[in-house]
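Novice: sharing a sequence plus its predicted fold:
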Amino acid sequence: MDKENEQEMEWLQAQKLEINVDLMAAAKQQLQFLATVDQNRWLYEGPSLARAIYRYNACWLPLLAKYSEDSSIRESPLVPPLDCEWVWHCHRLNPVRYKSDCEQLYGRVLDNSYVVSSTNGHCKKQTEDLWNVLYPEEPYDIDLVKADSVDVSEKMSALEKCTEYDLVSAVNRQSPFYYQVSGAHVNNDVFLDEAVARYKGFLHVIKRNRERSIKRFCVPTYDIDLIWHTHQLHPVSYCKDLEKAIGKILEHDDTDSDRSKGKKLDTGFSGTTAQWEETFGRRYWKAGAMYRGGAPAPVTNSPFASDLLGKEVSAEDSECHNVIQFPEVEAVEVLLEIVGVKNLPDGHKGKPFVVFSKTQPDSLFNTERRLTVLSESGQKQVASFQCEPKGELCFRLMASSPCKIPVSKEPKDLGSASLSLREFLVPAAKLSVEKWLDLTPPGNSKSDSKPVSLRVAVSITPPTRSPPLLTMVRSGSSLKGSCFPMLRKARPAKSSTLIVDETEAEVISLEMRNSNGGAAKGDNTVKKQVIGIKESGETLVLAEFTGKFWNLLDSKWSLKHLNSPMADGPLFQLLGSHLVKVYSGRKLDYEPKHCTKRRSDQDFMTAVEFSKQHPYGKAVGLLDLKFRSFEAKENWVVLPGIISAFILDSIPKKEGFGGWSAATEDEVEVGSEVNAAPENGGGCGSGCGITANAADSAGCGSECGGGCGGNTAKAAGSAGCGSGCSGCGGGCGGNMVKSGGCGGGCGGNMVKSGGCSGGCGGGCGGCGVGTLKGATGNSPAQTEAVAA
């Protein structure tokens, strides 16, 4: 039996592992629960958490023990209060300790067989009635205000039955987990089905280690860890299943969070990667399952409460497309590795590399990029990028001349092959492919020898909506040499600002005008209007300044300046069917993860929605003041957002409202000379990324070079954030411009560039191609592991 067949047999053997839980359905329930907890962040720390831990020990566990033992009171499932369920959740995620605590305090493991989550809408009346009988002085539903004022330390010390496990630390360790699994793609059935299969593979690897007396700290990716958590939340099943599968209850160690190179997590992830790929012959990394960087800082530590929240959504949400049209674009995240090559011509071994692109370039990916071949170079490079889920990925194998003194420096084209993205989506049965592709020689020339073949590994996420991005092009801007193709084509009228979308199409033109020919006599207030001019010539009044604030879209929205008493408070408020506060800088999902010096945070403003569903705020848009673009995560914010962006960009600060643009006083023309590399990296340079010494570059090397700390021309051996493609003054963590290579930066999942989102080797969550020495991973994709 050859190696590939042996690896496939190992995978099939792993899938026979028996688990007595519907892990997919339970994982979806867990995601819903974690989202609810994240909307109640008072449960993460402080007196409220202390109160929750007391209630868990004094009320919930005794109630659960009584209920599971006495069948006479089981009329319907128990529904735990949210605070108790959260603490119980974190306790169960140390399965060995939870088992021992339950057995010590109650003589048996307390399971969830008779329990349903507080977040699934099940009737709570029976549980609440039973609770009130047993604990008349402790309300079933905790009051947030009272919880913060009640000292429970004396009550805790007086409890007869109480775990000594440090639940505060357990909660602190689990609180950031939801951010890592909160992507829209994670709840997809195909993604979760593959996650369950990979979890079984993870357990199989640990089983093989035990059989061979190999001690290894195994580190899961986040898709595997989500399913692992899900299994642990069913403690009786988890104990039985793991005893049967691997002969022990698997410990869940989430105490180590140091991702530094050479540390326990790093070496553990590298070892797990190498063993997985050797055992199963398939890649361990997975699109949408790698570390995203640390959870972003909140914009407020107190939930926002207002009568405005929960206001009915009006017709303006659907009215947007009556005023402007913008494309509805879907996107997938792609991870790509060139694993091996066979039948390589003599003299080229050790020298080949692959240039990949899309046969149908799209608004998210329209460049060429380059990868080494793992089997030939010993360097594990994984490219990460976003693209639309259509067309084909094209691969060209290139090699240097076999001569010691090459006649030409141009690499030789050894052939090409393609892989259709439809292979992943029709039918939607798999999100990962690893296969050999036979190359077609250049010019379709025939050869009697065996065709050269590439082993290509590709993983994608399920398609999700790509946020629309609109760019403002001012009249008089210098477009010559622009890094953005759309700006070269745009030709705004003399007094207008042209709004274009990511496909380079005109959306609308905007003008700032004085209403009624100017201010009335004796009135020093300048009356201004924002006029929209459609391509057909139709004009619309989109906004009007009242003297104190702006009315937008026939007063359906208002934009007003806020005198924030705190330096980090909101600057503006956009109010309509939704409540949006605008903050200076990149906040929440847009927060830069790495290399923050690459661009000033003052170049950006973040629009944050507050609602009953998001009392701590949800980022719904980002305004890039320097490149005059607005990205909208929700359709309802596109039109009011771009009008507000235009207002803030158009009116000088000295007039008392608007402006606030970093480029207002120190104007930077689009397309001006920015090739001279500043201290922290390059601007628009380096061409297509296949540049001098790019063979050693871990950066994505797409059109606009320079990383955060280096440019693509000499990013020798860099594994991460010094080698990415930041782009035209762009930068780490986000230029928001969806170009095929102009934009980017480390941490740049917010950056819709074809060159720069993704990996730093899967570790720093940042830029482009991660170079990993040898055949192992770099920078662990997870914070939780198991020593087996």
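Specialist: Here it is on my side, so go on. Only a predicted model underlies this, so the values are computations on that prediction, with no experimental measurement involved.
Novice: for the rest of this, base every contact and every neighbour count on C-alpha atoms.
Specialist: Will do.
Novice: what's the longest helix in this structure?
Specialist: helix 189-211 (DSSP state H).
Novice: please identify the buried residues of that helix?
Specialist: Buried residues in helix 189-211, counted by 16 or more other Cα atoms under 10 Å: 189-207, 209-210.
Novice: what of stretch 242-258?
Specialist: Leu242, Ala245, Ile246, Ile249, Leu250, His252, Asp253, Asp254.
Novice: okay if I get those as a markdown table plus secondary structure?
Specialist: As requested, the buried residues of stretch 242-258 are arranged in a markdown table below (DSSP: H, G, I helix; E, B strand; the rest coil):
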| residue | secondary structure |
| --- | --- |
| Leu242 | helix |
| Ala245 | helix |
| Ile246 | helix |
| Ile249 | coil |
| Leu250 | coil |
| His252 | coil |
| Asp253 | strand |
| Asp254 | coil |
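Novice: still on that earlier bit, show me how far the longest helix of the chain is from its chain's centre.
Specialist: Between the centre of helix 189-211 and the centre of its host chain there is 23 Å, according to Cα atoms, centre = their mean, to the nearest Å.
Novice: quick check: end-to-end length of stretch 463-476?
Specialist: Its first and final residues considered, stretch 463-476 spans 39 Å by Cα to Cα, to the nearest Å.
Novice: quick one: contacts of it?
Specialist: 184-185, 326-332, 389, 487, 490-502, 627-635, 638, 642, 646, 736-738 (Cα atoms under 8 Å, 6 or more residues apart in numbering).
Novice: now do 7 Å
Specialist: The contact list for stretch 463-476 (Cα atoms under 7 Å, 6 or more residues apart in numbering) reads 184-185, 329-332, 389, 492-502, 628-633.
Novice: second one coming, line it up with the first:
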Amino acid sequence: MDKEKDHEVEWLEAQKIEISVDLLAAAKQHLLFLETVDRNRWLYDGPALEKAIYRYNACWLPLLVKYSESSSVSEGSLVPPLDCEWIWHCHRLNPVRYNSDCEQFYGRVLDNSGVLSSVDGNCKLKTEDLWKRLYPDEPYELDLDNIDLEDISEKSSALEKCTKYDLVSAVKRQSPFYYQVSRSHVNSDIFLQEAVARYKGFLYLIKMNRERSLKRFCVPTYDVDLIWHTHQLHPVSYCDDMVKLIGKVLEHDDTDSDRGKGKKLDTGFSKTTAQWEETFGTRYWKAGAMHRGKTPVPVTNSPYASDVLVKDPTAKDDFQNLIQFPEVEVVEVLLEIIGVRNLPDGHKGKVSVMFSKTQPDSLFNAERRLTILSEVGEKQVATFQCEPTGELVFKLISCSPSKIPVSREPKNLGFASLSLKEFLFPVITQLSVEKWLELTPSKGSQTDTKPISLRVAVSFTPPVRSPSVLHMVQSRPSCKGSCFFPIIGKSRLAKSSTHIVDETQTEVITLQIRNSADGGILKDDQRQVMGVTDSGETRVLAVYTGSFWSLLDSKWSLKQINASTADNPLFEILGPRVVKIFSGRKLDYEPKHCANLRSDLDFMTLVEFSKQHPYGKTVGLVDMRFGSIEAKENWLLLPGIVSAFILHTVLKKGGSEGFNVTTKDIKEESKQTKLVAATENNVNANSTNVETQTAITAPKKGSGCGGGCSGECGNMVKAANASGCGSSCSGECGDMVKSAANASGCGSGCSGECGNMVKAANASGGGYGARCKAAKASGCGGGCGGGCGGGCGDMVKSVNASGCGGGCNGECGNMVKAA
């Protein structure tokens, strides 16, 4: 108890640290700015970046120093051009260098007080007028069509006041950061409030180290790093706050990017984790704040202007209520079992904890095992996604000694539960909890001793909408591949009808393609997609016009694109939005290194292009092999279902139903992509990083999983010299990787460059239901708890590991065991 009070005192002391910036409001603006820059990726590299750096040195900084304290600007604020603000942003994120450059050239630190961001929608007329007077030959907004690199180089070399800091490299280091903090939960008030509090705790550790003359490289998680960056964007406040706290300006070292085991980032994160937990008695790793893996490869390097093609989205749509599909919310959970007390003699060192949910859902419906930190001396963490309902149930299991036959069941010493709803509804009260839970003894357990208690640490992300997953089930009893759900209800159409069912096996709608050969009133070569709802209503959902499919009374259309390479889209869905369909898994669905057994050619990714997302945003994924679609947004549900049904039906018939392209054509176009992917997988199998898997649906149950596996469990990889493994299985299940020594963890960190996602050495991944073996490895291990159901995260067991990346794109999670 005294130790717990000491932890509380330390935390309260940390919260007394004074920050002269409203970090919550500033972080929201920071995220908005990063989002805007990401929509203008010409700022990341190339001639436009070189021109932006010149304009920053030659125009913006002189304007700022000339007018920032001038009375002529007192009536309004300066608004920098976007390109100049981005370079200024990256310069300030090296606070020591920025301060020294400002002092050298201007005699003082140039602050952002009196400056408004270009993305806030503020009037720029005053600043534009000042700019034109100072720089009549240089337009206020960067002219992308008039960039002369030779001229820029010549003018830059002639500047008297120009930083020698390598701003090109600084931009390249900062560019990936937005991906790490771009998930929707990051922008919520409660997540940012806790991030601010954790940032103060982070600074408190640094202060302690300086007072004790300890040289430690502290590495932040991404929630802390976001707030740290935000603080640095206010140069004078950051300088004053840091000098007051530690006597100097705290350096932000973002130059280290080597995430290998034993390197600076790896050891720094391990030591930061240990110091945090020793000082505050709470967990450092946090749901939704861990490394997501590398930024996905873009589907295009040129922004797509789609506004000309977009139809009016406000037009009345009588198809909106044709199908009923309840929205489901999802949270990411990070779980760790810290300790056990009052454990009876004879059980020490033999116990573990099985955890599950009282209300299993489509995202998490299995029982998983975790070791206890105090018993084994190694950190093991589970991250997974689930619906924010019911309770987490924990059972303390005592394993049998090795001399007792394996057939004997492990002894259940008791159970306890923790309500998810208590913390998330009706108002989110907190996103982290760590407490002792007293166990209720199981039947037959001794009751004459003190009650056993477990110390459980759980963190959550705020609930967000879960993607909708729908499956195409053929009504033919002999169907193979896509019929992994029982037929629900009676077939209202012909025997070749396709039932669309959700994850609960509830029928949503029944579809059938009807053509002129069926008789009736259809013209020659005309085809229709007919739909029958659960209420019995029959509607024409799509009509083939001879060159494209017209969907939902011409509100949408599905067209084939003449793709010259496998990297280009094959189809497009046009309507109130513009969606292009690419072969393979792209962007958020990009396959990771434990997903090799499912061919990337089995999938098609739906990518929306808009003014807000000129480089594309994933909105859905179609599994062509098993016939399913995941839709991230409601507007895509009906046009997405109809389009996926047409593509799945047409491509299997060799293109005879309206498209020339076939599955064979797609595979031929993608041979080079497949060859490159195979080469990368061979290389990555022997590297030190494992990243995450993406998939959408499961094959036939029990495929490759071993005993008790429901078919939803995904890959099982047991590696001898492997490290951790992330996962991203669209809310289903991820990889299981058990590794021994020579493993490294994955912190998060400064500028988005630190942290590790670790790869299994000598291991190969796989799709759902696959079992992968590495060197000196076999089978599944015992991490499944007797049944690998959907919704499990990855299991990674490693020695001397640090940090943990919580699932790619927020979809699933990891189980990481680290020293």
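Specialist: Arrived safely. It should be emphasised that the depicted structure is a prediction, and the values quoted were computed from it without experimental measurement.
Novice: Asp553 of the second structure - how many residues pack around it?
Specialist: 14 (other Cα atoms under 10 Å).
Novice: and if you look at the one 10 residues further on?
Specialist: The burial count assigned to Ala563 of the second structure is 14, neighbours taken as other Cα under 10 Å.
Novice: next up, the contacts around the closest residue to it other than its chain neighbours.
Specialist: The shortest distance from Ala563 of the second structure to any non-neighbouring residue, by Cα to Cα, 6 or more residues apart in numbering, is to Leu570 (5.7 Å). Leu570 of the second structure makes contact with Gln560, Ile561, Asn562, Ala563, Ile581, Phe582, Ser583, according to Cα under 7 Å, 6+ apart.
Novice: can you turn the buried part of the residues you listed into a PyMOL selection?
Specialist: Buried subset of those, written as a PyMOL selection, criterion 16+ other Cα under 10 Å:
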select buried, resi 560+581+582+583
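Novice: dump the contacts of Leu570 of the second structure to a markdown table, plus distance to Lys411 of the second structure and secondary structure.
Specialist: Formatted as a markdown table, the contacts of Leu570 of the second structure follow (distance: Cα to Cα, whole Å; DSSP: H, G, I helix; E, B strand; the rest coil):
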| residue | distance to Lys411 of the second structure | secondary structure |
| --- | --- | --- |
| Gln560 | 60 | strand |
| Ile561 | 61 | coil |
| Asn562 | 63 | coil |
| Ala563 | 60 | coil |
| Ile581 | 52 | strand |
| Phe582 | 51 | strand |
| Ser583 | 50 | strand |
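Novice: please identify the helix or strand for Glu35 of the second structure.
Specialist: helix 23-38 (DSSP states H and E).
Novice: what's the longest helix of the first structure packed up against?
Specialist: helix 3-14, helix 23-38, helix 222-232 (3 or more Cα pairs under 7 Å, 6 or more residues apart in numbering; DSSP states H and E).
Novice: name the stretch among these that sits most buried.
Specialist: Sort those by mean neighbour count, taking mean count of other Cα atoms under 10 Å, and helix 222-232 sits at the top with a mean of 24.
Novice: same for that helix, what does it pack against?
Specialist: On a contact count with 3+ Cα pairs under 7 Å, 6+ apart, helix 222-232 of the first structure meets helix 23-38, helix 189-211.
Novice: mean offset of that helix relative to the second structure (after superposition)
Specialist: On superposition with the second structure, the mean distance recorded for helix 222-232 of the first structure (mean Cα distance after the TM-score superposition for the first structure) is 0.2 Å.
Novice: what's next to that helix, contact-wise?
Specialist: Contacts of helix 222-232 of the first structure (Cα under 7 Å, 6+ apart): 23, 26-27, 30, 92-93, 95, 181, 195-196, 198-199, 238, 289-290, 782.
Novice: stretch 384-401 of the second structure too?
Specialist: With Cα under 7 Å, 6+ apart, stretch 384-401 of the second structure has contacts from 329-334, 347, 350-359, 361, 363-364, 410-421, 731, 791-793, 811-814.
Novice: quick check: the farthest pair among the buried residues of stretch 242-258 of the first structure?
Specialist: Every pair in those was compared (Cα to Cα); the two farthest apart turn out to be Ala245 and Asp254, at 22.0 Å.
Novice: for Ser466 of the first structure, see how far away Lys633 of the first structure is.
Specialist: The gap separating Lys633 of the first structure from Ser466 of the first structure is 8 Å, by Cα to Cα.
Novice: meant to ask about Tyr165 of the first structure
Specialist: Distance, Tyr165 of the first structure to Ser466 of the first structure, by Cα to Cα: 44 Å.
Novice: of those two, give the one with the bigger neighbour count.
Specialist: Ser466 (21 against 13).
Novice: rewinding a little: average distance between the longest helix of the first structure and the second structure?
Specialist: Relative to the second structure, helix 189-211 of the first structure is 0.4 Å off (mean Cα distance after the TM-score superposition for the first structure).
Novice: for Lys395 of the second structure, which non-adjacent residue is spatially closest?
Specialist: Phe415 (4.3 Å).
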